[in-house]
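>>> can't give you the sequence, but here's the structure:
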């Protein structure tokens, strides 16, 4: 990198690291106002570094002493990179809109939306830095966002339901939310699936009957009318004979991609690598017969999946190795 590019990159990194550090402080007034300003500053500098490095003919400093504006930098880089940068562009435009109109949002609580925009922007930033400057901030700093606090982490449901603060929010906030939806719609029309907001994966606990469920929460349950919809998402699957367990329907193909992924020979090979006293003999065969009777650990895949006929092949849950560990000694490293 040239001296000017290197200087821009280092100052940009400092702004972004400062943004993350301040966001994670337990007590910090005007958290999102300050963090957004730092994020925009960091992005403006890295975009100028990109322009200086890849398009040195472009003048970043005008004759009157002013520099290329943030909006001009975003538009220029989008023009060079194209659709790959479009989601980043929309994300930055929303943050910049908030930064320029902060005073209009002071009386409203929109931390959830700002967190979603800012968190995604930081992820976009590190990806941009890696791709165009071969720098990984995650490795350099070991910084990560830790949602640890003195009250439950706020969810989109808390914010978007009719009982939330959004119902009584100002016209400025309503316009801001609509502009985010508008940006999302534009990306969809362009065939771009990347979101400008951080997604949520939430564990919900029912106090009467403790069960975990991952949900994507939204405004309404009508998927055809809503921008976001409520649906169940299974991030982990456990097969069980428990009649009280929640019943779900899973396609056969999906089962063998997510649950029963290991063929018999793979289990044998892994067992040889993990256990010091492993032998593929009578003891192992007896254990595997017991495992075959456990639907959580074994399933046979038939050629005719409907009638369960034809030549079948045994597949096992990777958890089989934990079961084998009860009977064999793990090799010392």
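Everything's here; your move. From a predicted model like this one, the values you see are computed outputs, not experimental measurements. Residues are numbered from 1 along each chain as shown.

>>> CA only for contacts and neighbour counts going forward, please
Fine.

>>> Please, which helix or strand holds the residue lying closest to residue 12 once chain neighbours are set aside?
Excluding the flanking residues, the one nearest residue 12 by Cα to Cα, 6 or more residues apart in numbering is residue 42, at 4.2 Å. Per DSSP states H and E, residue 42 falls inside helix 31-54.

>>> what's that helix packed up against?
Packing partners of helix 31-54 (3 or more Cα pairs under 8 Å, 6 or more residues apart in numbering; DSSP states H and E): helix 3-23, helix 70-81, helix 86-100, helix 111-133.

>>> Mind listing what's buried along it?
31-53 (16 or more other Cα atoms under 10 Å).

>>> now stretch 145-155
Going by 16+ other Cα under 10 Å, stretch 145-155 has no buried residues at all.

>>> and the comparison structure, right after this:
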């Protein structure tokens, strides 16, 4: 669990840096820290699948015989200090992508690769370009969303105490200015944006838990609404900002499907059984709109089948009724 804790800390540092508007070099710093968070998380997953053996992460190479010819045996690659060198993030995601359950898919990997592009091109970015900031924000939002989903599914880790499911974004309401600035993009920025567009366009359109980028749109509606949030626009009258959540979309925070929740509960408790007691608790969880969101498979037909999505806070309800297992490498001692 130590790798998971370190990974979570790296993610929090990344988000805190991004949210600090006065921070210099914040988009690039976010990419570096978020990549570190992902690498540690993927390594923790590889270790978990290997039964907690650290040797599953060791980088190896083919030994050479005394005469210089390659041997059939492999040796561990060592660092300058003599410690075992570990496999890189690309090797990790290839391993996790091959797991039969709760793997990472093409969209999740593409988002991580996009973070690598941001990191590698950081020296070419002076992030005043409007379109560049917009694209970096979309990729960053998706990176945090994907990370939260992965940690919840793979290790049952929750972020309910921190509420980092999304990153607050500053956005430019003057689209004409955005377009004007975009025309002045440097050659390197233009190449980066063009590459990101090609990558995103080539990605599969299949349903996925992960996303390459997340687009956030705001509509300013000039009408009075007591529940609306006031927004002040330069050169215009005050307007009410209305955020509309479409009913066929799952609200943020409801990241666990039923089978994911069951898997976490089985791994978490020593006396867990899907019996009458469980179904009684589950019934109360499903009736709580803060813990369970039910979406119709066909939103236009209220008689169609439903699919349930759970907030990780639902786990706390089960904590009150079941006994946690003893501490293991991936489950700390209950507090």
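Now that the structure is in, tell me what you want to look at. These figures come from a predicted structure and were not determined experimentally.

>>> so what's the aligned partner of the residue nearest to residue 12 of the first structure in the second structure up against?
Aligning on TM-score structural alignment places residue 42 of the first structure opposite residue 37 in the second structure. Counting by Cα atoms under 8 Å, 6 or more residues apart in numbering, residue 37 of the second structure makes contact with 6-11.

>>> Kindly report the same for residue 75 of the first structure.
Residue 75 of the first structure makes contact with residue 89, according to Cα under 8 Å, 6+ apart.

>>> And for residue 1 of the second structure, the neighbour number?
Per other Cα atoms under 10 Å, the neighbour tally for residue 1 of the second structure reads 19.

>>> What's the separation between it and residue 134 of the second structure?
35 Å (Cα to Cα, to the nearest Å).

>>> Excluding chain neighbours, give the residue nearest to residue 53 of the first structure in space.
Closest to residue 53 of the first structure by Cα to Cα, 6+ apart is residue 5, at 6.2 Å.

>>> Quick one: residues contacting that neighbour.
Contact analysis of residue 5 of the first structure by Cα under 8 Å, 6+ apart lists 49-50, 52-53.

>>> In CSV: the residues you listed, plus distance to residue 190 of the first structure.
Putting those into CSV (distance: Cα to Cα, whole Å) gives the following:
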residue, distance to residue 190 of the first structure
49, 28
50, 25
52, 29
53, 29
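
>>> Show me what residue 183 of the second structure aligns to in the first structure.
Under TM-score structural alignment, residue 183 of the second structure pairs with residue 167 in the first structure.

>>> ok, residue 136 of the second structure - contacts?
Contacts for residue 136 of the second structure were tallied using Cα under 8 Å, 6+ apart; they are 27, 118.

>>> Against residue 53 of the second structure, how distant is it?
Distance, residue 136 of the second structure to residue 53 of the second structure, using Cα to Cα: 36 Å.

>>> And residue 62 of the second structure, by the same measure?
21 Å.

>>> Okay, and the aligned partner of residue 77 of the second structure in the first structure sits in which element?
By TM-score structural alignment, residue 77 of the second structure lines up with residue 64 in the first structure. Using DSSP H and E, residue 64 of the first structure is not contained in any helix or strand.

>>> Over to residue 217 of the second structure?
Assessed by DSSP H and E, residue 217 of the second structure sits outside every helix and strand.

>>> What is the neighbour count of it?
8.

>>> That one pairs with which position in the first structure?
The alignment partner of residue 217 of the second structure in the first structure, by TM-score structural alignment, is residue 201.

>>> Its match touches residue 214, doesn't it?
Yes - Residue 201 of the first structure is within contact range of residue 214, at 6.0 Å (criterion: Cα atoms under 8 Å).

>>> Contacts only, for the most far-flung residue of the first structure relative to its centre.
Distance from the centre of the first structure peaks at residue 282, with 46.4 Å (Cα atoms, centre = their mean). By Cα under 8 Å, 6+ apart, the contact set of residue 282 of the first structure is empty.

>>> And it, what's its match in the second structure?
Counting by TM-score structural alignment, residue 282 of the first structure has no partner.

>>> and residue 282 of the first structure, how far is that from residue 289 of the first structure?
11 Å.

>>> Then residue 172 of the first structure?
Counting by Cα to Cα, the gap from residue 172 of the first structure to residue 289 of the first structure is 66 Å.
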